[in-house]
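>>> Mind looking at a prediction? Sequence and model below.
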Amino acid sequence: MNTHRPGVVFLLGPTASGKTGLAIELVERLNAEIVSVDSAMVYRGMDIGTAKPDAETLARAPHALIDIRDPAEPYSAADFRADAIAEIERIHAAGRLPLLTGGTSLYFRALEHGLSEMPSRDEAVRAHLNAEAERHGWAQLHERLAAIDAETAQRIHPNDAQRIQRALEIHTLTGLAPSVLHARDKARRNVAALPWSICKIAVAPARRETLHARIAQRFETMLAQGLYAEVEKLHARPDLNLELPSMRAVGYRQLWQVLDGQMTLDEGITRAVFASRQLAKRQLTWLRSLERVAWLESEEKNITNQALEAIRAAGQPVGPVL
């Protein structure tokens, strides 16, 4: 961050790394306000399984963008970006520092870089292209790509089946050359660039085993707090099903399948913990791809002071330290 633009702090980290606790401590030391970056906390009635802060915690440190949707309603990355920008502007107008924290990498990417126009994968189109490749070979499909989009074909090796398939899939779904869409995306990202200086702090345990243990312990605690009953209540609603984004959240999905009779409770717990570990692995992979991130070990006793120092070192006035 620098002194010429208002600041924003991204407090990042894998699930169960201690982000929320650190964020609350920072709010109590700084003139800051929390904005949640969590695709499950936006939903009302999904409290225990999302590790949503309780009423007492929210009284100490209010969180924006939680409990803003019913689980039956969709909430997209585009919705989040618009809502987050509005909250950041509100917090800045009040003279405070926005502290964005959560584990939804897609939301952070959408906020910082804007949204891509690239279509999602289409299994039917991919199956058709794979069948063609089996008959004629990927080299011939590469020739077809060259006729459609010479610029993209030049960057892709004739034997790179995955990238040839994706390029042709994009053309099939949009009718446009992939290079055209890439150029549009680049232009959109430039336009969408945030007018604020961002300080990124990542918190995670130093050892993978520690994170795995924390994930297992947290899910056990959630069950003790009544997670199964929470999912039972959602399962009883006729307007909810596993096709909805809300019900695909880790923990909810597996216990929903238990209630559907697809597996035992023990199997559901095992799968939920495994899915949480896989989520954490993906989150860490993304975090390690970022540049200019201050990494903190969640087991450190002075982690709050380290985070404060990282914010100060970024060069942005953050208001009085309380």
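Thanks, I have the structure now.
>>> Could you use CA atoms for every contact and neighbour count after this?
Will do.
>>> ok, now how distant is Gly7 from Ile311?
To Ile311, Gly7 is 9 Å away according to Cα to Cα, to the nearest Å.
>>> er, His212 actually
From His212 across to Ile311, the span is 28 Å (Cα to Cα).
>>> Same question for Pro74.
34 Å.
>>> neighbour-wise, which of these two wins?
Taking other Cα atoms under 10 Å, Pro74 and Ile311 do not tie; Ile311 has more neighbours (22 against 12).
>>> Mind jotting down where the helices sit in this structure?
19-29, 55-60, 77-93, 105-113, 123-136, 138-148, 150-155, 161-174, 178-192, 208-225, 227-235, 252-259, 265-288, 303-313 (DSSP state H).
>>> got those helices as JSON lines, with distance to Leu244 columns?
Shown next, in JSON lines, are the helices of the chain (distance: least, Cα to Cα, whole Å):
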{"stretch": "helix 19-29", "distance to Leu244": "26"}
{"stretch": "helix 55-60", "distance to Leu244": "27"}
{"stretch": "helix 77-93", "distance to Leu244": "15"}
{"stretch": "helix 105-113", "distance to Leu244": "17"}
{"stretch": "helix 123-136", "distance to Leu244": "19"}
{"stretch": "helix 138-148", "distance to Leu244": "36"}
{"stretch": "helix 150-155", "distance to Leu244": "35"}
{"stretch": "helix 161-174", "distance to Leu244": "24"}
{"stretch": "helix 178-192", "distance to Leu244": "28"}
{"stretch": "helix 208-225", "distance to Leu244": "22"}
{"stretch": "helix 227-235", "distance to Leu244": "12"}
{"stretch": "helix 252-259", "distance to Leu244": "10"}
{"stretch": "helix 265-288", "distance to Leu244": "18"}
{"stretch": "helix 303-313", "distance to Leu244": "36"}
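>>> Alongside the first one, take a look at this:
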Amino acid sequence: MSSSSASSARKPLVVAIMGPTASGKTASALEIARHIPSEIISVDSALVYRGMDIGTAKPSAEELAAVPHHLIDIMEPTQSYSAMQFRDDALRLFAEIHARGKLVLMVGGTMLYFKALRDGLDELPQADPALRARLDAEAAQIGVPGMHAKLAQLDPVTAARLKPNDSQRIQRALEIIELSGQTMSSLLTDRPAPELPFDTLPLALEPSDRSVLHQRIAQRFDLMLGQQHNGPVEGGLTKGGLIQEVETLRARGDLHLGLPSMRCVGYRQTWEYLDGQYGYQELREKGIAATRQLAKRQLTWLRSMPERIVIDCIGNHVAETVLETVSNALKR
């Protein structure tokens, strides 16, 4: 997200609180809202889904009641929510919140959404469920590397920048070719970023010691596995919490691992555990490993934003530091 510039100094300020999972973004946003009238726009591709509360670390009912939140619980897990939809919703919400005289806090770790807001999006064809199902079936026959080889013949530029096991992006690139008759690489342009109606204060909560963040991730995943909907379970890890939540989702009968919702970190691993693919301890290990990989990707995205203001998320008084930074920016 780009920060303020002299040419647009009169624009209202939006605070972007970015960071990897378990970095304390929600606590920092709530601290700001306690002192400055604010509303929160969630920048999280998993929080949009109803019925997915534990594995997404969704804010509690008390936290949601303390300050208005937006873009949480807006979709069924059978549906898809795109970066383009996010951009449209975020710009609409900014105008509404600003009209109410509140500070807009954009809070989350889905860096693609932040990028879509900052840079805009190229016009790509919408997803086609029937085509995706057919591509899924083809991938089951020839494997993801086989799909990557097919893409390399049709769109070598896109194939070269994708890993051979990146099933989701390979499928999307093939889908675009079939829907539009053009390659993704030809549709993506280098047009300038659109003008936004606000300036952004980009705050990045990043760990000075990544091993401490890894400890937090493990502790939080353990809590997800051990908690019930009404709080922690005595005796440590028990069959409850995330496992119970995924059991409830499976019982609906309309969900499967091909959906974006069920590909969320923690949910895929728990689904496979319930399928009997591995035991409880391996579920824990795989869930923690997947969350650490997610955090690594989020930090890589953040490092590509040189304009960000870095705040050590494992330091002392993190939320207070964020509040002070925001307060000082609003005084300028």
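Received it, and whenever you're ready, just let me know what you need. Keep in mind that this is a model prediction, so the values were computed, not measured.
>>> most packed of the helices of the first structure?
Highest mean neighbour count of these: helix 252-259, a mean of 22 (counted as mean count of other Cα atoms under 10 Å).
>>> how big is the angle separating it from helix 265-288?
170 degrees (axes from the mean of the first three to the mean of the last three Cα atoms, to 10 degrees).
>>> Give the intersection of the neighbour lists for Gly7 and Ile311 of the first structure.
Cys199, Val318 (Cα atoms under 8 Å, 6 or more residues apart in numbering).
>>> how close does Ile24 of the first structure sit to Phe108 of the first structure?
The gap separating Ile24 of the first structure from Phe108 of the first structure is 19 Å, by Cα to Cα.
>>> What lines up with Leu223 of the first structure in the second structure?
Aligned by TM-score structural alignment, Leu223 of the first structure pairs with Leu225 of the second structure.
>>> Pro245 of the first structure: which of the helices of the first structure is closest?
With Cα to Cα, the closest approach to Pro245 of the first structure among those belongs to helix 252-259: 9.8 Å.
>>> Let's check: the centremost residue of the second structure is which one?
Thr110 (2.9 Å; Cα atoms, centre = their mean).
>>> Touching, that residue and Val43? I think so.
Yes. Thr110 of the second structure is within contact range of Val43, at 5.9 Å (criterion: Cα atoms under 8 Å).
>>> residue in the second structure matching Asp260 of the first structure?
So, by TM-score structural alignment, Asp260 of the first structure is matched to Asp275.
>>> I meant to write Glu297 of the first structure there.
Looking across to the second structure (by TM-score structural alignment), Glu297 of the first structure lines up with Asp312.
>>> give me the number of residues near that match?
Neighbours around Asp312 of the second structure, by other Cα under 10 Å: 16.
>>> List the residues that contact it.
So Asp312 of the second structure contacts Leu205, Glu206, Pro207, Ser208, Val318 (Cα under 8 Å, 6+ apart).
>>> 10 Å instead?
By Cα atoms under 10 Å, 6 or more residues apart in numbering, Asp312 of the second structure lies in contact with Ser23, Ala204, Leu205, Glu206, Pro207, Ser208, Asp209, Val318, Thr321.
>>> Select only the buried ones of those in ChimeraX?
Selection of buried members from those for ChimeraX, criterion 16 or more other Cα atoms under 10 Å:
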select :23,204,205,206,207,318,321
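>>> wait, which of the contacts of Asp312 of the second structure is closest to Arg297 of the second structure?
Each of the contacts of Asp312 of the second structure was scored against Arg297 of the second structure by Cα to Cα, and Glu206 proved nearest at 12.4 Å.
>>> Please say which position in the first structure that closest one maps to.
Checking TM-score structural alignment: Glu206 of the second structure goes with Ala204.
>>> I'd say that match and Leu211 touch.
Yes. Under the criterion of Cα atoms under 10 Å, Ala204 of the first structure makes contact with Leu211 at 7.7 Å.
>>> what sits in contact with each of those two?
Common neighbours of Ala204 of the first structure and Leu211 (Cα under 10 Å, 6+ apart) are Pro14, Thr15, Ala16, Ser17, Ala280, Ser298.
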